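1. What follows is a predicted structure for the sequence shown.
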Amino acid sequence: MERRTVLRAAVVGVGTAAFSGALWQQAFAAVAQPGPSPYGELLPADANGVQLPAGFTSRIVARSSRPVPGTGYLWHPAPDGGACFPTGDGGWIYVSNSEIPLLGGASAVRFRADGSIASAYRILGGTNVNCAGGATPWGTWLSCEEVPLGRVFETWPDGSRAAEERTRMGRFTHEAAACDPDRRVVYLTEDESDGCFYRFVPDTWGDLRTGKVQVLCAPADQVTGQVTWQDIPDRDGFPVATRKQVSAAKHFDGGEGCWYDRGICYFTTKGDNRVWAYDAVAQRLDLAYDDSLVPAGTAPLTGVDNITGTRGGDLYVAEDGGNMEINVITPAGVVAPFLRLPGQSKSEITGPAFSPDGRRLYFSSQRGPSGDVAGTDGVTYEVTGPFRL
C-alpha cells in the first residue's frame, strides 16, 4: 500500500479534528486541502520578480553583499530565519539570520513609522550556520545554529546589548524556536532526518540561562494522538546526541519552522512535507498539512520550511524547493499559494515575518536569482497589501 493511502487512513480513522485550539475555528477530520486563496489568483511577476495577488505590492529591502538602501551597512549573505519587533517610536525592526559557516550571525533593519529605512546593523557575529530561531515575548531574538552541537544565542534587535550564548537550551542541530508564554516553555526543532521536537523549561520565565530540556515522546508510527515529555539526561549532546538519549522519543524527518499561537505550536518537517500541530493544552499531536494527504498531483505546498502566522489565524509556510512559494493555510483548512518567485528554483524562501501591525510581510530568497551557493545573491523583500488581520 502506498504511503499516501496508509497515512490518509491513519489520520481520517482517528475521527477527531486535525486542527484543535483557538486558531482553528471549525472541526476537521482531515488535514488542510487545496482550495481558492482568500486573496485570489497570482498575477504575473512584478518589477521585482514577485508574483502576488491583486492589491499587493513588493519592494526589495536589501541584497546580500550590498549596502542596505540609505545606509552603509552591507547586508549579510544567505539570509534565513527572521522576525519583526516594534520600536518605541511607532517603527519596527526586522532581524535576519545568516546561514553561512563560521561567520554566520544575524543583522537587523530598522524602519521608521512610515516604512522608510532608518538604519541597518549587525546584532550577532562569529557564529556558525545561523538558520532559523524565534522571537521571545520580552523582545529578544533567539538565533539558532544548524550544525551538530549547535547553540542558541539570545540577541537584542535594537543592538543595545551584546548577544549571549544560551547553551543550557541544548546542543544539537538547531533549527527554529517558538515561545509558549502560557506554559512558560520554548519549543525547539531539530534539522536531522531523525530529529526530535524539544522544549526548554527555564527555571525562571524570561531568563533562559538555566532550566531543563525535554523531548516529545510517542510511538514511532503515531501520527496523531497523545504525547508525553521526558527530560534529556545530557543537554550537551556529547558523546551521545540528544536525539538518541531517550528511547521513547519520537523522531521527525527534518524539523524546520516553528510557530506558537494560542495553545498550539505548529512546526514543519521537510522530509515528509508536513505541518504538525501540537496542542499544548491537551498534549496532543496532530497534522495540519501533509502533501501526501491531498489528491495526487494537486499539492500546492511542498518543500515546507519556515512558518509564521497572523492574529487572525492564517499560517504562512515558505518553501525550500517546490516552486518557490509562500502558501497560506487558513483556519477553514484551505491551503493555497500567496506569492511566488519564478526563475529562482536554485534558492529557497526564508524568514517570513509580519510587521507588528500585520500589514507588511518580510521574507528572503536565500540564494537569489543566481542560486549562488555562498548566498552572496540573497534578496530580502517586503510585501504590503490588504492582509487578513
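-> Cool, the structure landed. The model shown is predicted, which means the values in this text are computed figures rather than measured ones. Residues are numbered from 1 along each chain as shown.
2. only C-alpha atoms for contact and neighbour calcs from this point on.
-> OK.
3. mind checking how far stretch 309-318 is from the chain centre?
-> 11 Å (C-alpha atoms, centre = their mean, to the nearest Å).
4. and for it, what are the contacting residues?
-> 23-24, 259, 304-308, 324-331, 349-350, 352, 354, 358, 388-389 (C-alpha atoms under 8 Å, 6 or more residues apart in numbering).
5. If you count neighbours, what's buried in that stretch?
-> For stretch 309-318, the neighbour count (16 or more other C-alpha atoms under 10 Å) marks 309-310, 313-318 as buried.
6. can you put those residues in CSV and add secondary structure and distance to Asp158?
-> Output for the buried residues of stretch 309-318, formatted as CSV (DSSP: H, G, I helix; E, B strand; the rest coil; distance: C-alpha to C-alpha, whole Å):
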residue, secondary structure, distance to Asp158
Gly309, strand, 23
Thr310, coil, 23
Gly313, coil, 28
Asp314, coil, 28
Leu315, strand, 27
Tyr316, strand, 26
Val317, strand, 27
Ala318, strand, 26
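7. Most widely separated two among those?
-> Spanning the widest gap among the buried residues of stretch 309-318 are Gly313 and Ala318, at 16.3 Å by C-alpha to C-alpha.
8. related to what we said a few turns ago, in TSV: the buried residues of stretch 309-318, plus distance to Asn128.
-> Output for the buried residues of stretch 309-318, formatted as TSV (distance: C-alpha to C-alpha, whole Å):
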residue	distance to Asn128
Gly309	27
Thr310	30
Gly313	33
Asp314	32
Leu315	29
Tyr316	27
Val317	25
Ala318	23
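9. Off-centre distance for the longest strand seen in the chain?
-> Secondary structure assigned by DSSP state E gives strand 207-217 as the longest strand of the chain. Its chain's average C-alpha position is 20 Å from that of strand 207-217, according to C-alpha atoms, centre = their mean.
10. ok, then the element right after it?
-> Remark: after strand 207-217, the chain's next helix or strand is strand 225-226, criterion DSSP states H and E.
11. helices or strands next to the helix or strand immediately after that next one in the chain in the packing?
-> The C-terminal neighbour of strand 225-226 among helices and strands, as given by DSSP H and E, is strand 228-231. When contacts are defined as 3 or more C-alpha pairs under 8 Å, 6 or more residues apart in numbering; DSSP states H and E, strand 228-231 packs onto strand 207-217.
12. For PyMOL, write the selection for the buried entries among the contacts of stretch 309-318.
-> Buried residues within those, by 16+ other C-alpha under 10 Å, are selected in PyMOL with:
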select buried, resi 23+24+259+304+305+306+307+308+324+325+326+327+328+329+330+331+349+350+352+354+358
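13. Below is structure B, check it against A:
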Amino acid sequence: MDRRHLLRAAVIGAGAVTLGFTFPRHALAYPAMPGASPYGALGAANGNGIKLPAGFTSRIVARSGQTVTGTGYTWHNSPDGGACFADGSGWIYVSNAENNSPNGKVSAIRFNSSATITSAYAIGTGMARNCSGGPTPWNTWLTCEEVDTGYVYETDPWGVNAKVRRSAMGRFNHEAAACDPVRQVVYLTEDKPDGGFYRYVPNAWGSNTALASGTLQVLREIGGALSWANVPDVDGSPTPTRDQVANMKIFNGGEGAYYRNNVCYFTTKGDNKVWAYDAAANTLAVVYDDNVPGALLTGVDNLVGDAHVGDLYVAEDGGNMEICIITPGDVVAPFLQVTGQASSELCGVAFNPAGTKLYFSSQRGTTGSGSGGITYEISGPFRTSL
C-alpha cells in the first residue's frame, strides 16, 4: 500500500473527522489529489500578469507606496494576511503589513455595493511583522505578530476604535487565528519548525472586550490521543510557550487558519500540508500533502473557504505563485497563477461577504521588495452549488 492509500485508510478507518467541508462522510478520501479544476484550465496571462480560468477578470486595488485610487491614503509595504467584513451593502478589506517594528500595521479599503473604492485608512500601527490573523464573529480583526515575542492585537475594521493588545492570547511567533463560535475558542498557529497548535479559551464571548482574559492551551498527543493542556506561562519568557508542555503535538511551520463547520483548517509550510482539526471529534487529518503523485501545491500559506460550496483556496508562498483550490471532492487544482513575480509570495486571500470577489496580495510584486507589494481583486462566476 503506498503512502497515499495508507493516509486515506488511516483517516477513514479511524472514522474520526467530519471532512469534506459540507459533504457527508462517504464522500471523503483525504488527502486531496491533483485533478481537473471545476473552473477549467487557466488561460494566458492577462494585462496584470495573472492567468485565470475563462470568465474571470482581475484588477489592482492597491500598490505599496502609492495612493489608493479615490482616496488620499498610501497603501502599506509588504501586504500579508487579510479578511473582508460586511459594511451595509458594501464591504471592507483589511490587510496586514509584515514590516519590522515599529512599522507593522493594518490598513483597510472600503468598497460600496458596486465594488467602487470609497475610502482607505489605517486601523492599527506601531506593531511588528503583522503576518496573518483572523476575523471574529463580532466583526473585529485579530492581527498577529510574527516574531518570537509577538502578540495578538484586536483591531476595528472601521477604524473607530484603537487597537487593543490581547496579552492573554500568548506571546510567541504568531501566524494566524481562527474563531470557533461553537466552542467559543480561538485557534492559533505558530510559525516555527517546532511550533504548536494553540487554542485560546476566553472568559467571555461575543463582544470586542471578550478576549481580554482567558486561558491559552496547546494541543498535545499521548499514545495517539489528542488533548489540550494549559500553557503555564503565556508570556513565554524565559521558556517559550512551545517548550512548556510535555508531549506537545509539533507542527512544522504553522501558517494560515480557517474555521468552518466544526473544523479548523490550517497549513504547515515546513512539510507542505493542509490539516483539518475536527473540534467536535477532537481529531486531526491531512487534507493535502505534497508527497503525492503529481503534487502541484507547494509553499502552502494563507487559506480561506468560499461562501457557498466549501472549496478551500490556498495561496502559495513560493511554489509557482498560484492560488490553488481544494474541492469537497478532494481535488486540488490551480485557480490562478501570477506570472513575472517569482521573488514574491501570495497572501491575504479573502472573499467579500457575497462570495463574488476574491482579494489577495502579492507581497513583493515584480520588484522582489516589500515596497513593490500589489493587492488584487478577482471577479467572475464563482460557483454557488456543486
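-> Thanks, I have it. Please read these numbers as outputs of a predicted model, since none were measured by experiment.
14. And the longest strand of structure 1, what does it pack against?
-> Partner elements for strand 207-217 of structure 1 (3+ C-alpha pairs under 8 Å, 6+ apart): strand 197-204, strand 228-231.
15. any chance of these in TSV, plus mean neighbour count?
-> Compiled in TSV, those are given as follows (neighbours: other C-alpha atoms under 10 Å):
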stretch	mean neighbour count
strand 197-204	20
strand 228-231	16
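16. quick one: which of those is nearest Arg122 of structure 1?
-> strand 197-204 (26.7 Å).
17. and the counterpart of Gly373 of structure 2 in structure 1, how many neighbours?
-> Under the alignment (TM-score structural alignment), Gly373 of structure 2 pairs with Gly378 in structure 1. If you count neighbours by other C-alpha atoms under 10 Å, Gly378 of structure 1 ends up with 30.
18. Okay, buried residues for stretch 20-36 of structure 2 please.
-> Buried residues in stretch 20-36 of structure 2, counted by 16+ other C-alpha under 10 Å: 20-21, 28-34.
19. Farthest pair within those?
-> Phe21 and Pro34 (18.0 Å).
20. which SS class is the aligned partner of Tyr121 of structure 2 in structure 1?
-> When structure 1 is aligned by TM-score structural alignment, Tyr121 of structure 2 is paired with Tyr121. Under DSSP: H, G, I helix; E, B strand; the rest coil, Tyr121 of structure 1 falls in the strand class.
21. Not counting residues beside it along the chain, what's closest to Val68 of structure 2?
-> Ala62 (5.4 Å; C-alpha to C-alpha, 6 or more residues apart in numbering).
22. do Arg388 of structure 1 as well
-> Gly312 (6.8 Å).
23. would a markdown table of the helices and strands packed on strand 207-217 of structure 1 with distance to Asn128 of structure 1 be doable?
-> Formatted as a markdown table, those follow (distance: least, C-alpha to C-alpha, whole Å):
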| stretch | distance to Asn128 of structure 1 |
| --- | --- |
| strand 197-204 | 21 |
| strand 228-231 | 27 |
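24. and of the ones you listed, who's closest to Leu43 of structure 1?
-> Across those, closest to Leu43 of structure 1 is strand 197-204 (C-alpha to C-alpha), at 37.9 Å.
25. Quick one: average offset of that closest one versus structure 2, please.
-> Mean deviation of strand 197-204 of structure 1 relative to structure 2 after superposition (mean C-alpha distance after the TM-score superposition for structure 1): 0.3 Å.
26. Quick one: neighbours of Leu74 of structure 1, just the number.
-> Neighbours of Leu74 of structure 1 under the rule other C-alpha under 10 Å: 18.
27. Could you check how far it is from Val240 of structure 1?
-> 40 Å (C-alpha to C-alpha, to the nearest Å).
28. Could you do Thr140 of structure 1 as well?
-> Going from Thr140 of structure 1 to Val240 of structure 1 by C-alpha to C-alpha gives 31 Å.
29. Tell me what angle the helix or strand where Tyr265 of structure 2 lies forms with strand 197-202.
-> Here Tyr265 of structure 2, judged by DSSP H and E, is contained in strand 263-268. With axes from the mean of the first three to the mean of the last three C-alpha atoms, to 10 degrees applied, the angle from strand 263-268 of structure 2 to strand 197-202 works out at 130 degrees.
30. Against which helices or strands is strand 263-268 of structure 2 packed?
-> strand 254-260, strand 273-278, strand 300-305.
31. swap the cut-off to 6 Å and go again
-> strand 254-260, strand 273-278 (3 or more C-alpha pairs under 6 Å, 6 or more residues apart in numbering; DSSP states H and E).
32. what about the helices in structure 1?
-> For structure 1, the helices defined by DSSP state H occupy 3-12.
33. what does stretch 318-332 of structure 1 correspond to over in structure 2?
-> Counting by TM-score structural alignment, stretch 318-332 of structure 1 lines up with residues 315-329 of structure 2.
34. Pick the one among the buried residues of stretch 20-36 of structure 2 closest to Phe85 of structure 2.
-> Scanning these for proximity to Phe85 of structure 2, where the rule is C-alpha to C-alpha, the winner is Phe21, at 21.9 Å.
35. Map that closest one onto structure 1.
-> Using TM-score structural alignment as the criterion, Phe21 of structure 2 maps onto Leu23 of structure 1.
36. Look up how far Pro38 of structure 1 lies from its match.
-> To Pro38 of structure 1, Leu23 of structure 1 is 17 Å away according to C-alpha to C-alpha.
37. that older thread, got the contact list for the match of Gly373 of structure 2?
-> Gly378 of structure 1 sits next to 63-64, 78, 365-368 when contact means C-alpha atoms under 6 Å, 6 or more residues apart in numbering.
38. Please identify, among these, the one with the most neighbours.
-> In terms of neighbours by other C-alpha under 10 Å, these top out with Ala78 at 35 neighbours.
39. wait, isn't that residue in contact with Ser96?
-> No - with contacts defined as C-alpha atoms under 6 Å, Ala78 of structure 1 does not count as touching Ser96, sitting 9.6 Å away.
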